[in-house]
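Visitor: Below is the structure, and that's it, no one-letter string:
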C-alpha cells in the first residue's frame, strides 16, 4: 500500500469501503467485492480488504484496539506487542524519571502511542507512510494531545527530550535504517533512553563498553519479542553490559551474575527447556544453577538437564523417560511431537513412517548428548 492509497482509505469514501468489507456475509462476498470494484478504485478496495486482514491479525498484539487502528504488513510484523510496550513504559516510569521523550523511527507507532500515555512524545520518521499511519493511529486512539509527529531524516533530527528511544527492530524508513553506531551515539548524547533491537540478536553482539546500563531480552509466551539496551540517565561505567531476561506475561525476570558456562553432563532425570529470552540473554548458567543442572551439550544451550525437580518460570520442565541413539531408520519417533535443537540435518532425515510410542503425552527432543545426536523421550514434569 502506497501513501496515496492510504490517504484515500481515510476519506469518507475509503471509510465506506472499509465498513463494507469489515463483516461481509461469506455468501455475498463475491458480489460485495464486484459491486465495490465497480463503484470505487480497485486499489482502494484492495487496501480496505488488506486492512481488515491486518486488523484481524493485529488483535494478537493489540487486542480490541486493533479494530480501530491502521497497519502495514511490515509495521505490524515489527511492532511491539502491547503488553511488551506497557512493560517498557513501566520501566521508564520507575527508572528514568523523565517527562519529555523522542521516539524514532515509528512503524505503526506502537511504542510511541503507549509512551504517550504518560509522557510528552516527539515521534519522528523519515518514511511518509509510517508518519501517516502513526498519525491515523494517534487520532483513532485519541492520543493527539500527547504526541507530536514529524517527518524528517532521522540522522539530522536533534532530540529535544530528556530521553530518546530508537527502534532498530522495525521496518524503518525507505532509506536505509540508521546503524547501531548512530543509535548508540544518539542515546548516549541525550543520556537516557533505549535502543530496541530485533528478537534474533545474540547476547554476544551487544557492544561491550557501549555505556548501556542493561541489555534486556523480552519474551511473550516463550517467544522473544525484542532485545532492548537501556540507559537510565547516569553514565555507565561497567566494562560489560549487564544482562536481563524478562518473561511476559507474568513479569518473571532473571538477571546475570557473571557465572561461568555450565558443565556438560549426561542426561539426568529431568530436562529443562530454557525460555528463549534466557537463551538470548546468555543466562543459561543462571538457570542451570537454579535447577542444579548442566548442559547436555555445549552447543545446545536451551537444554539443561538435572537429577532434581525444580519449579522455575524460566524453563519448561520435563521428565526424561528414555534416551535413544539417533537412528532415522529405527522406530521410536513416529506419531509424536518432535522438538529439534542443534540437529538440523538429522531432523531432515528423521522418518515419519516409524512406529508410534507412548500415549500422546510424550514429546521427542532431537538434540545432542555429548556431541552426538540423540532422541530424548520426555513427559511434562509433575
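Guide: Sure thing, it's come through. Keep in mind it's a predicted model, so treat the numbers as computed, not measured.

Visitor: Only C-alpha atoms from now on, for both contacts and neighbour counts.
Guide: Fine.

Visitor: where do the helices sit along this protein?
Guide: In the chain, helices defined by DSSP state H lie at 3-9, 12-22, 29-39, 42-62, 73-78, 82-95, 110-115, 128-140, 180-190, 276-280, 284-291, 344-349, listed in chain order.

Visitor: Would you map the strands across the stretch 201-350 of the chain?
Guide: In the stretch 201-350 of the chain, strands defined by DSSP state E, counting those that start in this stretch lie at 214-220, 223-232, 243-248, 252-255, 270-274, 294-295, 303-306, 315-325, 337-340, listed in chain order.

Visitor: Please compare the first structure with the one that follows:
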C-alpha cells in the first residue's frame, strides 16, 4: 500500500466502503463487487484499496479475532504482526514488572501496542515507515493511553519511559514482497542498539524463532513461543522483564490454553533407548529451547537416536509439549518396500515426517502413489543411528 492509496482510504468514503465490502464475500465475487463500486462512482484506486483491505481483514482473523474487522493492514505488516494472544502475554510481562510507560519501538501495524493499551499501559508506538505508522495510528485510535510517532527507533529519547519493547525490522523495507534479512546487523534497529539499551533498563525483544542462539546474551531470558504447533517467535527479556532463575523457556499455546516449560539452562539429553511402543515428537518451541531432555524425563522416554529430536517409550503419557504416536511397524527406508507395504494396508492419506534423512516429504509422498481409505503417519528417520521408516498412528 502506497501513501496516496492510504490517504484515499482514510476518508469517510473509504472507511465506509471497507466496512461494507468486508460483509460480503469479495473473494468469491470480485468482479461483481468491483462492478458495483465502480458503478457507484468510486475511483479504480479506491476500489482496489478497499478490496485489498477486505481480503487482509479476513486473513487477519486468526491473529486478531473480532478486532480484525475494525483494523487496517499492509501485506507485510500483517505477516509480521504479533498474534493478539501472544501480544497479551508480552503486555502482561510489563504489567507484572510494574512498568507503566512503555515505548514500542518498531510497532508495525500496532498489534503489541494494542495489547499494552488494552491493559491500561501508557504506550508510545514508533515506526520508521510513514505508511505503517499511519496504519498503526488508525488501529490504536480507540485506545486513549496510546500514541503513535513516525520516527526511527534509534532517534527516540527513551528517558521518559520505564520499559522498552523492540520488534526490529527483519525484512527489507516495503509493504509487499519483502525479503528476510539474514544478518542481525542489518536489522532496523540493529541488535547492537537494542542490546545496548537493555544494559540500562528493562527491555523486551521480538525475534524470529530461528535466530542464532550463539548471539543470545547470557543475562536475559530466552522464550520460544509456538501457537497451534507453529513456532512463531523468540522473545528475549532483560532486567525486570526476565524472571529470576529462568534463562530458557518454551511456551506452547493451543486450544487447551497456555503451557510453559522453563529452566535455568539448556537441559541435558537423555540416553538413547530401543524403539518402544510409542514415538513422541517434541513441540518446536521445546526443540528450539533445547529442553527435550526435560520433556523426555517427564515421559519416561529415551532418545530415538543421537541428535535426532524424536523420543520413544513403552507407555503413553499425555503432555502439551509433545505429540504422541503409536508405532505400528518398522521398515527399512526403502521406497519400493514402503510403496508395497502402504498399498497392502490401503493407506491413501499419509502424513510424512522426517529427521535425519535427506528426503523431501512431498516428493516421497508422490512416489508412493497412495490409494485407499486408511490414513497413517510415516517417520523417515534414524533408529539408534540406522535409517528406518516407522509407520505410526496418532494417539
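Guide: Looks like it arrived, so ask away. Bear in mind the structure is a predicted one, so any value in this text is a computation, not a measurement.

Visitor: coming back round to it: go through the helices of the first structure and name the closest to residue 216 of the first structure.
Guide: With CA to CA as the criterion, residue 216 of the first structure lies closest to helix 276-280 of the helices of the first structure, at 8.5 Å.

Visitor: Which residue range of the second structure does the closest one align onto?
Guide: Counting by TM-score structural alignment, helix 276-280 of the first structure falls onto residues 284-288 of the second structure.

Visitor: Can you give the contact residues for the matching stretch?
Guide: For stretch 284-288 of the second structure, the external contacting residues (CA atoms under 8 Å, 6 or more residues apart in numbering) are 209-210, 224-226, 229-231, 249-252, 261, 292, 309, 321.

Visitor: re the thing from before, and of the strands of the stretch 201-350 of the first structure, who's closest to residue 177 of the first structure?
Guide: Proximity of the strands of the stretch 201-350 of the first structure to residue 177 of the first structure was assessed by CA to CA; the nearest stretch is strand 223-232, lying at 16.7 Å.

Visitor: Could you list the buried residues of the closest one?
Guide: Buried residues in strand 223-232 of the first structure, counted by 16 or more other CA atoms under 10 Å: 224-232.

Visitor: how far out from the middle of the chain is it?
Guide: Using CA atoms, centre = their mean, to the nearest Å, we find the averaged C-alpha position of strand 223-232 of the first structure to lie 9 Å away from the chain's own average C-alpha position.

Visitor: With the second structure overlaid, how far apart is that strand on average?
Guide: Here strand 223-232 of the first structure, set against the second structure after superposition, deviates by a mean of 1.3 Å using mean CA distance after the TM-score superposition for the first structure.

Visitor: For residue 267 of the second structure, grab the count of nearby residues.
Guide: 15 (other CA atoms under 10 Å).

Visitor: circling back: closest to residue 19 of the first structure among the buried residues of strand 223-232 of the first structure?
Guide: Proximity of the buried residues of strand 223-232 of the first structure to residue 19 of the first structure (CA to CA) peaks at residue 225, which lies at 32.1 Å.

Visitor: Now check the second structure for the residue matching that closest one.
Guide: Counting by TM-score structural alignment, the partner of residue 225 of the first structure is residue 232.

Visitor: Surely its match touches residue 210?
Guide: No. The pair residue 232 of the second structure / residue 210 is not scored as a contact, 9.6 Å apart, by CA atoms under 8 Å.

Visitor: are any of the contacts of stretch 284-288 of the second structure buried, and which?
Guide: Neighbour counting with 16+ other CA under 10 Å marks 209, 224-226, 229, 231, 249-252, 261, 292, 309, 321 as buried within the contacts of stretch 284-288 of the second structure.

Visitor: Just put these in CSV and tack on distance to residue 354 of the second structure.
Guide: Output for those, formatted as CSV (distance: CA to CA, whole Å):
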residue, distance to residue 354 of the second structure
209, 20
224, 22
225, 22
226, 20
229, 16
231, 17
249, 25
250, 22
251, 24
252, 22
261, 25
292, 17
309, 10
321, 19
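
Visitor: hang on, the earlier thing: would you reformat the helices of the first structure as JSON lines and include distance to residue 371 of the first structure?
Guide: Output for the helices of the first structure, formatted as JSON lines (distance: least, CA to CA, whole Å):
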{"stretch": "helix 3-9", "distance to residue 371 of the first structure": "53"}
{"stretch": "helix 12-22", "distance to residue 371 of the first structure": "54"}
{"stretch": "helix 29-39", "distance to residue 371 of the first structure": "56"}
{"stretch": "helix 42-62", "distance to residue 371 of the first structure": "39"}
{"stretch": "helix 73-78", "distance to residue 371 of the first structure": "36"}
{"stretch": "helix 82-95", "distance to residue 371 of the first structure": "37"}
{"stretch": "helix 110-115", "distance to residue 371 of the first structure": "43"}
{"stretch": "helix 128-140", "distance to residue 371 of the first structure": "48"}
{"stretch": "helix 180-190", "distance to residue 371 of the first structure": "36"}
{"stretch": "helix 276-280", "distance to residue 371 of the first structure": "19"}
{"stretch": "helix 284-291", "distance to residue 371 of the first structure": "18"}
{"stretch": "helix 344-349", "distance to residue 371 of the first structure": "13"}
